[in-house]
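# What follows is a predicted structure for the sequence shown.
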Amino acid sequence: MTTTTNEPQPLLLQAKALQAWYGAAQILFDVHLDVRRGEVVALMGRNGAGKSTTLKTLMGLLSKRKGSIQFMGKDLSRTDPHDAARLGLGFVPEDRRVFTDLTVMENLEVGRQPARTWPDGTAAPVWTPERLFKLFPNLGEMRERPGGRMSGGEQQMLTVARTLMGNPFLVLLDEPSEGVAPVIVEQMAQMILELKEQGVSILLSEQNMHFAELVSDRAYVLERGQIRYQASMVELSANEEIRRAYLSV
């Protein structure tokens, strides 16, 4: 399933009036966003804009938060991260967090969850190690290698693959192009497009405009914890004023 038809796809994720704090410091202010089935949405902004905090808040990783979070018709506003994961919300953190003493295969097994079905009764994509090795050939060549003996880019791939073993409906992907080699960035872009073809939705936080243009349908632009602009990726690419105001370094 892709988003090329004229009919809007069903909403998977919808956040309204989202607020979040680290201790006494408020980071997010009334953030509204949504993601539809088979859609790639970029959450863009400079360092410190609140992108990673938004993803962590959606996943339930921040204890102090307010607002409404609806995912697959369920209320995630007060749930824990494992509740979101069981419902099919995947999360790939920026700092990767692979199990360094476990092999690639063992890392993947940690993420395994049962197959899922969309609300309309059709089967959702099912991910197995062999299928993931076609998506990430590098991982297939190092199945028995411990996570701690992999490069940063390889660990990034492994973290994505481990998340996909949970057969998620939607993946929260934090800074996928940050700090990895250009060849890995290219593979990440191809991976996102292939996931989209399978009907998996992705909400990614990103600063790299070129990367976002390659993979995204729509974009939200964050500044100081607030959504300042939202549009199609094509419209954002053409809007030099907005890019200069909120995205340029």
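Everything's here; your move. Numbering: from 1, shown residues only.
# Could you use CA atoms for every contact and neighbour count after this?
Will do.
# Check which element follows the longest helix seen in the chain along the chain.
Longest helix in the chain by number of residues (criterion: DSSP state H): helix 182-197. For helix 182-197, the succeeding helix or strand toward the C-terminus, using DSSP states H and E, is strand 201-206.
# and that following strand, what does it pack onto?
Packing partners of strand 201-206 (3 or more C-alpha pairs under 8 Å, 6 or more residues apart in numbering; DSSP states H and E): strand 25-36, strand 40-44, helix 51-59, strand 170-174, helix 182-197.
# What number of residues are in the vicinity of P168?
Per other C-alpha atoms under 10 Å, the neighbour tally for P168 reads 27.
# As a check, name the ranges of all strands in the protein.
Taking DSSP state E as the test, the strands found in the chain are 11-22, 25-36, 40-44, 65-71, 74-75, 89-92, 170-174, 201-206, 218-223, 226-232.
# Save these as JSON lines, and put in distance to M157 and mean neighbour count too.
Supplementary listing: the strands of the chain in JSON lines, determined by distance: least, C-alpha to C-alpha, whole Å; neighbours: other C-alpha atoms under 10 Å:
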{"stretch": "strand 11-22", "distance to M157": "24", "mean neighbour count": "19"}
{"stretch": "strand 25-36", "distance to M157": "23", "mean neighbour count": "18"}
{"stretch": "strand 40-44", "distance to M157": "18", "mean neighbour count": "27"}
{"stretch": "strand 65-71", "distance to M157": "25", "mean neighbour count": "20"}
{"stretch": "strand 74-75", "distance to M157": "29", "mean neighbour count": "12"}
{"stretch": "strand 89-92", "distance to M157": "10", "mean neighbour count": "26"}
{"stretch": "strand 170-174", "distance to M157": "11", "mean neighbour count": "25"}
{"stretch": "strand 201-206", "distance to M157": "15", "mean neighbour count": "27"}
{"stretch": "strand 218-223", "distance to M157": "23", "mean neighbour count": "24"}
{"stretch": "strand 226-232", "distance to M157": "27", "mean neighbour count": "16"}
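# take a look at this one as well, against the first:
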Amino acid sequence: MLQLDNIRAGYKGTEALHGVSMWVDAGTIVSVVGSNGAGKSTTVNTISRLVTTYGGRITFEGRDITGLGPAEVVDMGIIQVPEGRQLFGPLTVAENLRLGFHRQRRVKNREAAFRDKLDYIYDLFPRLKERAGQRAITLSGGEQQMVAIGRALMAEPRLLLLDEPSLGLAPLIVEKIFDVLSGLRAQGLTMLLVEQHADEALALADYGFVLSVGKVTVHGPGVELRSNAAVTSSYLGHAGAA
């Protein structure tokens, strides 16, 4: 579905990715792990066309998207849950979710379709239904992350990009987020997950890539990377994983 071939990208003329190649097959979760500054968020932002590309090619469903702008890739169904959530604080939960639905411009009976999709999000995150009329700025970090994921899902993504969805969250909330992602994968949604919790990310992933200083150092099935001695010692903080 998604292919990055020898991507060089960065900021203001300075490369942060040095020949990155990776792929995401339809219906799978691919995790990208690595230390701070490895280029994980830059990779996601490059796919979303928020970062300048200096070389290489990005294809999505067979189409070269390297030269497209952010709005164009969103229209193709590449939707990002950004690091830090980036909600509209003065708006309510329901209003933030409605913003995600604006991509569905060609849907007939839009209000009925919006309500159906909203019910789906509330089923995933029942707490958001309780907070529907509450301003986003007043929510806890975990609740804000649920809104950010819900907003992205309202856009009916073909590929969901998640940039550090567990950042700053309590362990129980992280577990809830990962349970939801597992359920979405079971429904057939394709995801690229950038995550600081490498162990959990690789446990969830069908396939994984390890980045270091803007380069892919190792890749393979998630279960194999979790038992790779070099990966576990550098990123997982233990000697191995069952």
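In hand now; what should we look at? Bear in mind the structure is a predicted one, so any value in this text is a computation, not a measurement.
# how many neighbours does the aligned partner of R98 of the second structure in the first structure have?
When the structures are aligned by TM-score structural alignment, the residue of the first structure matched to R98 of the second structure is E109. Using other C-alpha under 10 Å as the criterion, E109 of the first structure is surrounded by 15 other residues.
# Could you pull up the contacting residues of E109 of the first structure?
Under the criterion of C-alpha atoms under 8 Å, 6 or more residues apart in numbering, the neighbours of E109 of the first structure are R162, M165.
# Check the gap between it and T128 of the first structure for me.
As judged by C-alpha to C-alpha, to the nearest Å, E109 of the first structure and T128 of the first structure stand 9 Å apart.
# which residues do the two both contact?
M165.
# picking up where we left off before, which one of the helices and strands packed on strand 201-206 of the first structure lies closest to A85 of the first structure?
helix 51-59 (8.1 Å; C-alpha to C-alpha).
# Thought V74 was touching R49 of the second structure, still the case?
No: contact between R49 of the second structure and V74 fails when scored by C-alpha atoms under 8 Å: they sit 9.7 Å apart.
# Would you reformat the strands of the first structure as CSV and include distance to T159 of the first structure?
Rendered in CSV, the data for those read as follows (distance: least, C-alpha to C-alpha, whole Å):
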stretch, distance to T159 of the first structure
strand 11-22, 22
strand 25-36, 22
strand 40-44, 19
strand 65-71, 22
strand 74-75, 26
strand 89-92, 6
strand 170-174, 10
strand 201-206, 14
strand 218-223, 24
strand 226-232, 28
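# What residue, apart from its backbone neighbours, is nearest the counterpart of V33 of the second structure in the first structure spatially?
V33 of the second structure is assigned M44 in the first structure as its aligned equivalent, the criterion being TM-score structural alignment. Spatial nearest neighbour of M44 of the first structure, excluding adjacent residues (C-alpha to C-alpha, 6 or more residues apart in numbering): V221 at 4.7 Å.
# Now do the same contact list for the one you found.
L43, M44, G45, I227, R228, Y229, Q230, Y246.
# Report how many residues lie close to P146 of the first structure.
The burial count for P146 of the first structure: 18, using other C-alpha under 10 Å.
# quick one: it and V98 touch, right?
No: counting by C-alpha under 8 Å, P146 of the first structure sits too far from V98 to count as a contact (9.5 Å).
# Aligned counterpart of T14 of the second structure in the first structure, please.
T14 of the second structure maps onto A25 of the first structure when the alignment is built from TM-score structural alignment.
# quick one: contacts for that match?
In this structure, A25 of the first structure makes contact with no residue, judged by C-alpha under 8 Å, 6+ apart.
# ok, now which ones touch the residue sitting nearest the centre point of the second structure?
Taking C-alpha atoms, centre = their mean, the centroid of the second structure lies closest to L162, which sits 1.3 Å from it. With contact set as C-alpha under 8 Å, 6+ apart, L162 of the second structure has these partners: V44, Q80, V81, P82, E83, M191, L192, L193, V194.
# Out of those, which comes closest to G168 of the second structure?
E83 (10.6 Å).
# With Q144 of the second structure as the reference, measure out to the closest one.
Relative to Q144 of the second structure, E83 of the second structure is positioned 12 Å away (C-alpha to C-alpha).
# More neighbours: which of these two?
Higher neighbour count among E83 of the second structure and Q144: Q144, with 21 against 17, using other C-alpha under 10 Å.
# For whatever residue of the first structure lines up with that one, give me its contacts.
In the first structure, the residue matched to Q144 of the second structure (TM-score structural alignment) is Q155. Under the criterion of C-alpha under 8 Å, 6+ apart, the contact list for Q155 of the first structure reads R96, V98, G147.
# The first one maps to what in the second structure?
With the correspondence set by TM-score structural alignment, R96 of the first structure lines up against R85 in the second structure.
# one step back: what about R49 and V74 of the second structure, which has more around it?
It is R49, of R49 of the second structure and V74, that has more neighbours when counted by other C-alpha under 10 Å, with 21 against 18.
# What's the more buried one aligned with over in the first structure?
Under the alignment (TM-score structural alignment), R49 of the second structure pairs with G60 of the first structure.
# For that match, give me its contacts.
Contacts were defined as C-alpha under 8 Å, 6+ apart; by that measure G60 of the first structure touches L76, S77, R78, T79, D80, P81, A84.
# which position in the second structure aligns with the third one?
What that stands for is R78 of the first structure. Per TM-score structural alignment, the equivalent position to R78 of the first structure in the second structure is G67.
# rewinding a little: so the longest helix of the first structure matches what in the second structure?
If you align by TM-score structural alignment, helix 182-197 of the first structure falls on residues 171-186 of the second structure.
# residues making contact with the matching stretch?
Stretch 171-186 of the second structure is touched from outside by G27, T28, I29, L124, G142, M146, P165, S166, M191, L204, with contacts defined as C-alpha under 8 Å, 6+ apart.
# In the one helix or strand R115 of the second structure maps to, which residues are buried?
Using DSSP H and E, R115 of the second structure maps to helix 110-124. By neighbour count on 16 or more other C-alpha atoms under 10 Å, the buried set for helix 110-124 of the second structure is F114, K117, L118, I121, Y122, L124.
# Pull up the distance across stretch 67-81 of the first structure, start to finish.
Stretch 67-81 of the first structure has an end-to-end distance of 16 Å (criterion: C-alpha to C-alpha).
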